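Student: next come a sequence and a model predicted from it.
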Amino acid sequence: MIEIPSDLHKDVVSLAFLLGTWEGAGVYDFPGTEKCNFGQEVVFRHDGRPFIEYRSRTWVLDEAGEKIRPLENEHAFWRVTTNQHGAGGEREIEVSSVRDDGTVEIWYGKLHDGKPQIDIATDAVARIEGAPAYSGGKRLFGLVNEDLLWVGEKAAPEVPLRPYMSAQLKKVLNPAQLVRDVNDLPDDGIAFFR
């Protein structure tokens, strides 16, 4: 079930399925780098303004699933606009992001009608001098059986666009929400089961 917070800005209600903290694991594989399994924590949150804040932290995992070292961090802001040129006013996604390796990206894409799925692609990429070679990418996010799945594609001057990173993430329970839910139970607790 997707819960829509009462203070969520109306412009980003269509992104409510992303809200929360998600954790899981995936695979990283790009030419010229070490192929590895990685762990990931993603947080989508809002503060009432017309965007969703996104934070992602990833780390390399060993064979036992233990953290070895950081892989990459990313911070972004997601906005929803309505394309007045499309039939029915298609919802479009605009994302501005920065990664810890010195890469800044502007992404555009769309939110699919009738399903929690988002496709985005880079429109602009800027890099500091020491950042790895990178010329653009695509990402697909989707809610499947209550898990957040995503796949990223990446291109570099010497490597055509190809899948390089994907993960399956599960929503982390919020202890504050659990306390509110417990407070909603009948006083004796037994009446709940009757």
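Tutor: That came through, no problem.

Student: C-alpha only now, for contacts and for neighbours.
Tutor: Fine.

Student: any figure for the gap between Lys171 and Val104?
Tutor: Between Lys171 and Val104 the distance is 27 Å, computed by CA to CA, to the nearest Å.

Student: structure two is appended below for comparative analysis:
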Amino acid sequence: MINIPDNLPLAVAPLTFLLGTWQGWGVFTDTPSETNENVNSANVPVNVSHCLLEYDAQVIDDCLRVTRTVWNTQDGVTLDNETPVWEGVNALRRTSIAWQSTAYWTIIKHPNYPDGVVIQAFATANTGNVTLWNGTAKGPRVQLTLDTSAAVASARTLEYGQQMLGMAESDLFLVETLQFTDSELTLSGRLTKVAEADPIELLSDGPALAGYAEFTGE
């Protein structure tokens, strides 16, 4: 069930399904790229690890603040794609933060995408990367693609990125691919909502959902 705050700003209404705090687990791989001249593609080592995930989406003015945290976990735990969310969460223990990012998503209407909405996002990560993303949302599905990136000298240079989010059976599914100059990182996971979004400061310009039909076609 999707909880819709009474004073939800119209500008973020199409992303209501993401609001709140989500927790779960997933799998990520960190593999040297085949374009790396020092790597023999026939013997590329693939580092596959389980991870714990938290995804938090809150309304800030007329945009969405999305914080994603990925934790490294202990070795020796066997899970598969059929393992329920909480069984996986309870089996894993946080050992350190793999990465964390905070992004601000803004929705714009676009004449070439009348059945959905266009998203522009700006993100910073503890890895030293700053990124701009463009994407679309249609129903409970979001896809973002990297537009521009910058990094501090000690960080890996990000050349391509894609994020996909979708809701099914009340859970949030995510798949992410990040291609760096000499390596590729993939992440997939399933999360369940553990808390509703924080209260939204009341707006002074009338009902927040007035005109929501502009996005839904209702």
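Tutor: Everything's here; your move. Note that the coordinates shown come from a computational prediction; the quantities given were computed from them, not determined experimentally.

Student: wait, a strand at Val182 of structure 1?
Tutor: No - secondary structure assignment (DSSP: H, G, I helix; E, B strand; the rest coil) places Val182 of structure 1 in helix, not in a strand.

Student: and the gap between it and Pro175 of structure 1?
Tutor: Look at Val182 of structure 1 and Pro175 of structure 1: by CA to CA, they are 11 Å apart.

Student: and Glu74 of structure 1, by the same measure?
Tutor: Using CA to CA, one obtains 25 Å as the distance from Glu74 of structure 1 to Pro175 of structure 1.

Student: so which of these two has more stuff around it?
Tutor: Using other CA atoms under 10 Å as the criterion, Glu74 of structure 1 and Pro175 rank with Glu74 on top: 17 against 9.

Student: so who does the residue nearest to that one when sequence neighbours are not counted touch?
Tutor: If you skip the residues right next to it in sequence, Glu74 of structure 1 has Arg99 as its closest partner in space, 4.4 Å away by CA to CA, 6 or more residues apart in numbering. In this structure, Arg99 of structure 1 makes contact with 72-75, judged by CA atoms under 8 Å, 6 or more residues apart in numbering.

Student: now, which of those residues sits nearest Val43 of structure 1?
Tutor: Val43 of structure 1 lies nearest to His75 out of the contacts of Arg99 of structure 1, by CA to CA, at 9.6 Å.

Student: corresponding residue for the closest one in structure 2?
Tutor: For His75 of structure 1, the aligned residue in structure 2 is Thr102 (criterion: TM-score structural alignment).

Student: for structure 1, longest strand please?
Tutor: Among the elements of structure 1 assigned as strand by DSSP state E, the one spanning the most residues is strand 67-83.

Student: report all helices and strands that it contacts.
Tutor: Identification of packing neighbours for strand 67-83 of structure 1 by 3 or more CA pairs under 8 Å, 6 or more residues apart in numbering; DSSP states H and E yields strand 52-61, strand 90-99.

Student: in a markdown table, list those along with distance to Phe30 of structure 1.
Tutor: What follows is these, written out as a markdown table (distance: least, CA to CA, whole Å):
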| stretch | distance to Phe30 of structure 1 |
| --- | --- |
| strand 52-61 | 14 |
| strand 90-99 | 17 |
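
Student: out of those strands, which comes closest to Gly142 of structure 1?
Tutor: With CA to CA as the yardstick, what comes closest out of those is strand 90-99 (13.9 Å).

Student: how many neighbouring residues does the aligned partner of His46 of structure 1 in structure 2 have?
Tutor: Mapped onto structure 2 by TM-score structural alignment, His46 of structure 1 lines up with Val59. Taking other CA under 10 Å as the neighbour definition, Val59 of structure 2 ends up with a count of 25.

Student: please give the element, helix or strand, for Val59 of structure 2.
Tutor: For Val59 of structure 2, the host element (DSSP states H and E) is strand 47-60.

Student: how far does that strand sit from its chain's centre?
Tutor: 7 Å (CA atoms, centre = their mean, to the nearest Å).

Student: how about residues contacting it?
Tutor: Taking CA under 8 Å, 6+ apart as the rule, strand 47-60 of structure 2 contacts 12, 18-31, 64-73, 89, 92-94, 189, 191, 197-198, 200.

Student: same deal with stretch 96-105 of structure 2?
Tutor: For stretch 96-105 of structure 2, the surrounding residues in contact (CA under 8 Å, 6+ apart) are 63-73, 119-127.

Student: buried among the residues you listed? Make that a ChimeraX selection.
Tutor: Selecting only the buried members of those in ChimeraX, with burial defined as 16 or more other CA atoms under 10 Å, works like this:
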select :63,64,65,66,67,68,69,70,71,72,73,119,120,121,122,123,124,125
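
Student: before we move on, the earlier item: ok, the nearest residue to the match of His75 of structure 1 once chain neighbours are set aside - contacts?
Tutor: Spatially, and ignoring its direct neighbours in sequence, Thr102 of structure 2 is nearest to Thr67 (4.4 Å; CA to CA, 6+ apart). Taking CA under 8 Å, 6+ apart as the definition of contact, the neighbours of Thr67 of structure 2 are 55-57, 100-103.
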